[in-house]
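**Q** make a model of this:
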Amino acid sequence: MDRGRLPDEEDADLMRVPDNAAGPGFVPSGSTDRWLDGTKYRVGDCIPYRGEACRQFLSGRSVMMTSESREDMYDIDRNLRAAMMFINSAPTISQQCRQISTNVACFHMYKVCDPRSDGKRVLSICKKDCEQIEVRIAKSGDLESTNLQCTQKCSIN
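**A** So this is what the prediction gives:
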């Protein structure tokens, strides 16, 4: 005879959600989701990036803290992961465009610190490179329009 489950057994099952519950393309976040926990910083400090969304591109680099709130910084990573999930699941977007858009998005959303400076200078995509990216994307027909914010100065040689 089945006597049912105890309330604490039911509570334990509430927290068990299968990895595929969010649909195709979803990648569950691991411990890197809260990469700033335990780190003391002030706005303007450069901290080694240990997040998930830009791991491939920003591994070994530091990003400038732009908010006192850790949640604001975590939101950047979550929003980037969501955008990348959309881009990676779109069948009309080429692999080259996916790679370029990921790199540009990481550079745009995080202020990447210049390792050659005193730690207070950020790198930016120069106008020439930014425009070349826009032209390539437009030629490929991957995206109807781009919304890159190009800067006049080049900080990457």
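**Q** please count neighbours and contacts with C-alpha atoms only from this point.
**A** OK.
**Q** list the buried residues for the longest helix along the chain?
**A** Ranked by residue count, the top helix of the chain under DSSP state H comes out as helix 70-89. Of the residues in helix 70-89, 70, 73-74, 76-78, 80-82, 84-85, 87-88 count as buried by neighbour count, 16 or more other C-alpha atoms under 10 Å.
**Q** and it, what does it pack onto?
**A** helix 95-109 (3 or more C-alpha pairs under 8 Å, 6 or more residues apart in numbering; DSSP states H and E).
**Q** what residues of the helix it packs on count as buried?
**A** C97, R98, S101, T102, V104, A105, C106, F107, H108.
**Q** make a markdown table from the buried residues of helix 70-89 and add distance to K128 to it.
**A** What follows is those, written out as a markdown table (distance: C-alpha to C-alpha, whole Å):
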| residue | distance to K128 |
| --- | --- |
| R70 | 34 |
| M73 | 29 |
| Y74 | 31 |
| I76 | 26 |
| D77 | 27 |
| R78 | 29 |
| L80 | 24 |
| R81 | 27 |
| A82 | 28 |
| M84 | 25 |
| M85 | 28 |
| I87 | 24 |
| N88 | 26 |
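**Q** let me know the closest of those residues to V135.
**A** I87 (18.4 Å; C-alpha to C-alpha).
**Q** test my guess that that closest one contacts R98.
**A** Yes - contact criterion C-alpha atoms under 8 Å: I87 and R98 qualify, at 6.6 Å.
**Q** how near is I100 to N88?
**A** 12 Å (C-alpha to C-alpha, to the nearest Å).
**Q** before we move on, what about S140?
**A** 16 Å.
**Q** try I47
**A** 28 Å.
**Q** one more to put side by side:
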Amino acid sequence: MSSADYQQQRVYDYEAEAVEPIAHFLLSRDDIRALVDRMCRLTGTPVPDVRFLGSTTIPCKAVIGPGVYRLDIADWGRTPPIVLHETAHLAQFADPEGRRELMAGVHHGPVFVRLAIDIYSTFLTVETEVLERLASLHKVSFAARRAKTTNFTQVQF
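**A** The predicted structure follows:
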């Protein structure tokens, strides 16, 4: 755990108590790919490669670097909240404010948590206010909501 990533453990504790119980079931590999694809399309994030790791001990993670853009999903992490958490890191990387957090070594900062809360609310059908209140109870900082804008590439006439 990086010292710059000051709230990483608080985010993990918040998710373990408040988010993971909502959808604690294993997804198939095809279901994971479909969930990642839907989330990336909704957030305007490029769809990554997904690598499945047959392990119960290796961490799940988003891997972003020169020539690498993928999600590593271990067997233990094939649940909707874990897949959405890792995919939220891709949305963080695509977001200018989120990228600044990442460049500072803050992988679980306020911008990431805002993205994760919005993603959990959308995909796990939980009220945003409930997720924000529970995050606050865990002393997890999150960025303010941003104004919603229309993606004109999705407008149909």
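**Q** quick TM-score on the pair, please.
**A** Here the TM-score for the pair of chains, by TM-score structural alignment, normalised by the length of structure 1, is 0.28; 68 aligned residues with a C-alpha RMSD of 4.7 Å.
**Q** ok, back up a step: just name the closest of the buried residues of helix 70-89 of structure 1 to R136 of structure 1, please.
**A** Relative to R136 of structure 1, and with distances defined as C-alpha to C-alpha, the nearest of the buried residues of helix 70-89 of structure 1 is I87, at 16.5 Å.
**Q** look up how far A105 of structure 1 lies from the closest one.
**A** 11 Å.
**Q** could you do D72 of structure 1 as well?
**A** 16 Å.
**Q** and what of Q132 of structure 1?
**A** For Q132 of structure 1, the distance to A105 of structure 1 - C-alpha to C-alpha - is 15 Å.
**Q** ranges for the helices of structure 2?
**A** Using DSSP H, helices in structure 2 cover 8-14, 29-43, 80-94, 96-103, 110-123, 128-137.
**Q** how about these in TSV, adding mean neighbour count and distance to A62 of structure 2?
**A** Putting these into TSV (neighbours: other C-alpha atoms under 10 Å; distance: least, C-alpha to C-alpha, whole Å) gives the following:
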stretch	mean neighbour count	distance to A62 of structure 2
helix 8-14	17	15
helix 29-43	16	12
helix 80-94	23	6
helix 96-103	17	12
helix 110-123	22	13
helix 128-137	15	22
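**Q** adding distance to R51 of structure 2, write the ones you listed out as JSON lines.
**A** As requested, the helices of structure 2 are exported to JSON lines (distance: least, C-alpha to C-alpha, whole Å):
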{"stretch": "helix 8-14", "distance to R51 of structure 2": "22"}
{"stretch": "helix 29-43", "distance to R51 of structure 2": "10"}
{"stretch": "helix 80-94", "distance to R51 of structure 2": "12"}
{"stretch": "helix 96-103", "distance to R51 of structure 2": "22"}
{"stretch": "helix 110-123", "distance to R51 of structure 2": "21"}
{"stretch": "helix 128-137", "distance to R51 of structure 2": "29"}
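**Q** quick one: closest of the ones you listed to K61 of structure 2.
**A** helix 80-94 (5.7 Å).
**Q** check whether V112 of structure 1 sits in a helix, strand or coil.
**A** strand (DSSP: H, G, I helix; E, B strand; the rest coil).
**Q** for V63 of structure 1, that is, sorry about that
**A** strand.
**Q** in this structure it contacts M73, no?
**A** No - contact criterion C-alpha under 8 Å: V63 of structure 1 and M73 do not qualify, at 10.4 Å.
**Q** and for these two, which residues touch both?
**A** Counting by C-alpha atoms under 8 Å, 6 or more residues apart in numbering, V63 of structure 1 and M73 have no shared contacts at all.
**Q** ok, E71 of structure 1 to R98 of structure 1 distance?
**A** In terms of C-alpha to C-alpha, E71 of structure 1 sits 27 Å off from R98 of structure 1.
**Q** how much space separates L134 of structure 2 from Y14 of structure 2?
**A** Taking C-alpha to C-alpha, one finds L134 of structure 2 at 7 Å from Y14 of structure 2.
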